[in-house]
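>>> Pasted the sequence and its predicted model underneath.
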Amino acid sequence: MKWNYNDVNIEEVHSEENPITLKDLSFGQPIAKGSNAVVYAAKLKEKNIEEKCLGESGEPKTVEIKLEKDETKFPFALKMMFNYDIQSSSMAILKAMYRETVPARMYYSQGEDWELDLANRKRHLPPHPNIVAIFSVFTDLIPELESGRTLYPDALPARIHADGFGRNMSLFLLMKRYDSTLEKYLNNREVSTRTSILLLSQLLEGVAHLTSHKIAHRDLKSDNLLLDCTEDDAPILVISDFGCCLADKSNGLFLSYNSSEIDKGGNAALMAPEIYTQRPGTFSVLNYAKSDLWSAGTIAYEIFGMFNPFYGGKGQAKLKNSTYNDEDLSDLPETVPVIVRVLIRNILSRNPNKRLDPEIAANVVQLFLWAPSSWLREARKLPSSAEVK
């Protein structure tokens, strides 16, 4: 995929010999802030603009945030990770935050031994329409942005804010700018059944892509799913925020769990039961082969206009992934096609062996959406392999 900005290809303008850094970018308004990072709208500077992020003394200067009503002038989002503990060196930062870089399409390497070792240990996720588009990853000094002292004072280094606890350097990810999170999108409008099915289909396609490359996201939730709303038919959904992922070449989707110190992943409420209930032991293993699929099944309730059963809601008891039974799951609305309702119940099976494989689950929704209607008639003979192809 080529990303074009003002008819100039970003991969041609910036090569490994000329990597993108903060001095190449202009900042727009902050888009989002979480506990681990802040995201700003961004764009590449014009060639004739040489605004520097460093003042005459060598210290980073305050960078102006530009107010632009036309959001298309800032086609990128720049994610700045908060760094409280990691030494201010590229090696230390990339080693500690490498999970964030798993979907990145470009990483600027100096060819050092530690970089090669890290690249050999971690898995790389190829581009996919339903995975966040991260164009570049780099480390740099934390800039003094106009809104920083208000939005994230604790994450700032002492050279910028006397009461800050942050380090001087951190990791930056330059990505496509998206329009909304799935959570905000669902909360702010009525969504048709067909659009909901299209969103579910894309979520399952993204999960299938992860699983096929032996990567587990481990923190799927509706505010980690981003939407591009420029399409007329339905938004394009992508999976983002890979900071909790499992992407190790030696482990694949299986992680030895011999100590409670080993991290199981992110959001405990939407953690698959086989992961949440597993206890550490000499021969204990965490199997993530269908854990993201299960989490996607819980999000399906939100997509179809209901409360997530594992969060609970008004008049609805909260289910616990550690104790629920399959029959405890609420019925989805009658407007949801039967085949989709059955699929969601299947992928929320407490026993992972009863769940479909992620690729098959994604194919079920694709066939419902695009296959000839005659294939889905109950009395009809199943289509042959040749017909399906």
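Yes, it's here.

>>> switch to C-alpha atoms for all contacts and neighbour counts from now on
Fine.

>>> top helix in this structure by residue count?
Ranked by residue count and defined by DSSP state H, the top helix of the chain is helix 193-212.

>>> What's the first helix or strand after that helix?
strand 225-228 (DSSP states H and E).

>>> packing partners for that following strand?
strand 180-181, helix 182-187, strand 236-239 (3 or more CA pairs under 8 Å, 6 or more residues apart in numbering; DSSP states H and E).

>>> just these: most buried one?
Among the helices and strands packed on strand 225-228, strand 236-239 has the highest mean neighbour count (mean count of other CA atoms under 10 Å), at a mean of 24.

>>> Might you calculate how far that strand sits from the centre of the chain?
8 Å (CA atoms, centre = their mean, to the nearest Å).

>>> and the helix or strand following that strand, what does it pack onto?
Using DSSP H and E, the helix or strand that directly follows strand 236-239 along the chain is strand 254-256. Helices and strands in packing contact with strand 254-256 are listed as strand 285-287; criterion 3+ CA pairs under 8 Å, 6+ apart.

>>> The helix or strand just after the strand it packs on - contacts with which helices or strands?
In the C-terminal direction, the helix or strand that comes right after strand 285-287 (DSSP H and E) is helix 291-303. Helix 291-303 sits against helix 193-212, helix 338-347, with contacts defined as 3+ CA pairs under 8 Å, 6+ apart.

>>> 10 Å instead?
Packing contacts for helix 291-303, counted by 3 or more CA pairs under 10 Å, 6 or more residues apart in numbering; DSSP states H and E, involve helix 182-187, helix 193-212, helix 273-276, helix 338-347, helix 358-370.

>>> Against R99, how distant is the most centrally placed residue in the chain?
Averaging the C-alpha coordinates of the chain gives a centre point, and the residue nearest to it by CA atoms, centre = their mean is S240 (1.3 Å). Taking CA to CA, to the nearest Å as the measure, S240 and R99 are separated by 12 Å.

>>> anything in contact with each of those two?
Taking CA atoms under 10 Å, 6 or more residues apart in numbering as the contact criterion, the common neighbours of S240 and R99 are H217.

>>> I142 touches R167, doesn't it?
Yes. The pair I142 and R167 qualifies as a contact (CA atoms under 10 Å) at a distance of 8.1 Å.

>>> between the two, which one's more packed in?
Set side by side, I142 and R167 give different neighbour counts by other CA atoms under 10 Å, the larger being at I142 (25 against 20).

>>> List the contacts of A96.
A96 touches D85, I86, Q87, S90, L171, counting by CA under 10 Å, 6+ apart.

>>> Between these, which sits nearest N120?
Of all the contacts of A96, N120 sits closest to S90, with 17.5 Å by CA to CA.

>>> In addition, the following structure is provided for comparison:
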Amino acid sequence: MPVWRYAQAIRRYAKLFIRLHGFTVSRRITPAVAVRVRPKPISRFSLMRGLRGVMKRSSGNVFQQFRAALRNLVALQYTPSIAYKHAHARENLQAALEHRFKKIAARQTRISAFDRIHNIFIANAPKDYSLMHLPDDINEYEIGEFIGGGQNAAVYELRDLKRSTSNDDPLSKNGEEQLAVKMIYNFNFNEPAELLWTDCRSELLPLASTSQIPSGSIANFRPLRRSHPNIIRIHTAFLSEWKQLARAERYYPAVLPSVENYGCIPANPRTLYVVMQRYQMTLDSYMDKVALNYLKAHVMFGQLLEAVAYLYDQKISHRDLKANNILLNFNSQDQCPHLVLSDFGCALSTGSWKLHYKKPDMELGGNIAHLPPEVVNAQPSSSTWINYSKADIWAAGLIGYEIFDRTWFSEREQLLDAATSVDFSQPLFIGTPLGHIMESMLQKDPEKRVEPNVAADVINMMLFRIGDGIVGLLKGCMLEGWRIGHSINALLASTSKTIQCLSERIDAGLDEMISLYAADTILSRRVMDPVECQLRTTFISRTERDHVWAAVCYFEERD
């Protein structure tokens, strides 16, 4: 029983005593008690001291019970415990803080489901093994077969001798390192090899760690902030002695440190070696050898756009997008291949999209066939500035058209074999959301060209295949048919009550849509292709509310 209830019982005993024996008895025995009782009713503790003497002199049953009760009450004097005091102090402090910061708390924004899901997928990103230590001496590797070469480098298979016997290494497969080395051509062995760091600054953008680069070797170097699943991994780069590798005299004889090229053999020739992850084949070879279906085409195109969007967010233009610079890995032909973007030798990474095109011999990009009109049509002058912000999305649109166009030809042959009457005047994706986004990617006016983030969102949203697909999902979330033409961020910032109600409804629809998309990704990860699951995870961890709202417009029916 609580102490205060016990005190109430004692108070009732006191009232009963006074009613039975009157004030006269109390006045004769303890006059002070009667004076206290007369002006106001007896309280819980006011009569305890005065009545204690009365109880000692009484021998009646009522007095004995009253005396026993008083003894117990004195023995059970209430003293709050330390825990109670601390809890009471915390409650008082919390009440004071809530009152003091009430206005600030009212201004705090609610974290939406969209943002919570976005943060969860960012926090649970897969571990990156790119920072694992690898040797910085070419003699500690075993160099294998020649893979390919270009104007500036040759690529070979590579194996780390120290890790070749380890089956637990995450970079290995069947006990063998899946690595490759790019040997940069040193066109002048008479100059210090350290100059290659500056010459290859763009090539080293995906470098996992810049600790191998000597301090001050590369001025204003802006590497990628973190690794990305669709950007090639460069594990290390180092200067080491030149080695005569297989097929060197056949594929790049003009850059060899030979008597024919230099008149004498240069002393201690060195060059730059770049160690990276090895992939099976290029996109161009894959499309020639493997039959595509629309799911694999969508997943590959989505990965390409995720890579372009990642570079776009860091103000980096690749400027050499082509099928031969896109590498693929896969375990079987039925699996969706894992795609990465490689060869950053022509990349523009100055912190600005603009290039001052003053001289005709300036490098504008590696693959002229995939350069956008604003670059191809530029004329060198003191007032000419080329904006590369939408250059990569143009090249990605051309590559995407090549991917889906080959898919269309493959399915056309199947339909012809089945004697089906179909109009083949246009690819099958024309008039679909895929066709709308590719049309926007290939706009000649860069101002009308879509941003890479929005294009990637459209392709990723099309991967939702439950029920009626993404179109049915947008209808269920009431995100279809608005056609407002404004960004969701602008709507949320509006002070108009009508627009605020509208934006809240759209915001709730986006929360519901991304929640269902994330739930589908999580629940289906055991049966879904792992590459598609990785693509969806990248999409959810990257996307923003404004980009998704802009992507919804491409699923609207057009007149």
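Thanks, I have it. The model shown is predicted, which means the values in this text are computed figures rather than measured ones.

>>> what TM-score comes out when they're superposed?
Here the TM-score of the superposed chains, computed with TM-score structural alignment, normalised by the length of the first structure as the reference length, equals 0.76; 329 aligned residues with a CA RMSD of 2.9 Å.

>>> Inside strands: which ones of the contacts of A96 of the first structure?
Of the positions in those, L171 sit in strands, assigned by DSSP state E.

>>> hang on, the earlier thing: between I142 and R167 of the first structure, what contacts are shared?
By CA under 10 Å, 6+ apart, the residues touching both I142 of the first structure and R167 are F82, N83, A155, L156, P157, R159.

>>> The fifth one pairs with which position in the second structure?
When the second structure is aligned by TM-score structural alignment, P157 of the first structure is paired with P257.

>>> quick one: secondary structure of that match?
Taking DSSP: H, G, I helix; E, B strand; the rest coil as the rule, one finds P257 of the second structure in the coil state.

>>> Which of the helices and strands packed on helix 291-303 of the first structure sits closest to K122 of the first structure?
With CA to CA, the closest approach to K122 of the first structure among these belongs to helix 193-212: 13.8 Å.

>>> Specify, as a residue range, where the closest one falls in the second structure.
Residue span in the second structure matched to helix 193-212 of the first structure, by TM-score structural alignment: 294-313.

>>> could I get the shared contacts of I142 and R167 of the first structure as JSON lines with neighbour count?
Output for these, formatted as JSON lines (neighbours: other CA atoms under 10 Å):
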{"residue": "F82", "neighbour count": "24"}
{"residue": "N83", "neighbour count": "23"}
{"residue": "A155", "neighbour count": "25"}
{"residue": "L156", "neighbour count": "25"}
{"residue": "P157", "neighbour count": "22"}
{"residue": "R159", "neighbour count": "15"}
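
>>> Now tabulate these in CSV and tack on distance to S260 of the first structure.
Rendered in CSV, the data for those read as follows (distance: CA to CA, whole Å):
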residue, distance to S260 of the first structure
F82, 26
N83, 25
A155, 29
L156, 32
P157, 32
R159, 38
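
>>> from those residues, which is closest to A216 of the first structure?
Within the shared contacts of I142 and R167 of the first structure, the smallest distance to A216 of the first structure is 23.1 Å, found for F82 (CA to CA).

>>> The closest one matches what in the second structure?
If you follow F82 of the first structure across to the second structure using TM-score structural alignment, you land on Y185.

>>> ok, its match - contacts?
When contacts are counted by CA under 10 Å, 6+ apart, Y185 of the second structure touches 150-154, 196, 242, 252, 254-256, 270-273.

>>> What of P383 of the first structure?
Here P383 of the first structure is in contact with S374, W375, L376 (criterion: CA under 10 Å, 6+ apart).

>>> From V338 of the first structure, how far off is it?
Taking CA to CA as the criterion, P383 of the first structure is separated from V338 of the first structure by 20 Å.

>>> likewise R377 of the first structure?
Distance from R377 of the first structure to V338 of the first structure, counting by CA to CA: 12 Å.

>>> repeat for K122 of the first structure
Distance from K122 of the first structure to V338 of the first structure, by CA to CA: 40 Å.

>>> Please identify which of those two sits among more neighbours.
K122 (20 against 12).

>>> which residue lines up with that one in the second structure?
Taking TM-score structural alignment as the criterion, the aligned counterpart of K122 of the first structure in the second structure is R222.

>>> Now that its match has come up, it's in contact with T350, right?
Yes. Shown here, R222 of the second structure and T350 form a contact pair, counting by CA under 10 Å, at 7.4 Å.

>>> shared neighbours of these two, anything?
Contact with both R222 of the second structure and T350 is made by residues S202, I316, according to CA under 10 Å, 6+ apart.

>>> Include distance to W370 of the first structure when you put the helices and strands packed on strand 225-228 of the first structure into a markdown table, please.
Compiled in a markdown table, those are given as follows (distance: least, CA to CA, whole Å):
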| stretch | distance to W370 of the first structure |
| --- | --- |
| strand 180-181 | 26 |
| helix 182-187 | 23 |
| strand 236-239 | 17 |
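
>>> For K221 of the first structure, find the nearest of these.
Comparing those under CA to CA, the one sitting nearest is helix 182-187, at 8.5 Å.

>>> I'd like to know which elements that closest one is packed against.
Packed on helix 182-187 of the first structure, when contacts are counted by 3+ CA pairs under 10 Å, 6+ apart, are strand 225-228, helix 291-303.

>>> Map G435 of the second structure across to the first structure for me.
If you follow G435 of the second structure across to the first structure using TM-score structural alignment, you land on R341.

>>> Chain neighbours aside, what residue packs nearest to that match?
The spatial neighbour of R341 of the first structure that comes closest, neighbours along the chain excluded (CA to CA, 6 or more residues apart in numbering), is L332 at 6.5 Å.

>>> ok, that neighbour - contacts?
Contact criterion CA under 10 Å, 6+ apart gives A300, Y301, F304, G305, M306, V338, V340, R341, V342, I344, R345 as the residues in contact with L332 of the first structure.

>>> can we see that at 8 Å?
Y301, F304, M306, R341 (CA atoms under 8 Å, 6 or more residues apart in numbering).

>>> How about K182 of the second structure?
With contacts defined as CA under 8 Å, 6+ apart, K182 of the second structure is in contact with A153, A154, V155, Y156, Y273, V274, V275, M276.

>>> Ignoring the adjacent residues along the chain, who's closest to the fourth one?
Looking back up the chat, that one is Y156 of the second structure. Residue nearest to Y156 of the second structure in three dimensions, not counting chain neighbours: F146, with 4.6 Å by CA to CA, 6+ apart.

>>> Repeat that for the last one.
In space, M276 of the second structure comes closest to I234 once its chain neighbours are excluded; the distance is 4.3 Å by CA to CA, 6+ apart.
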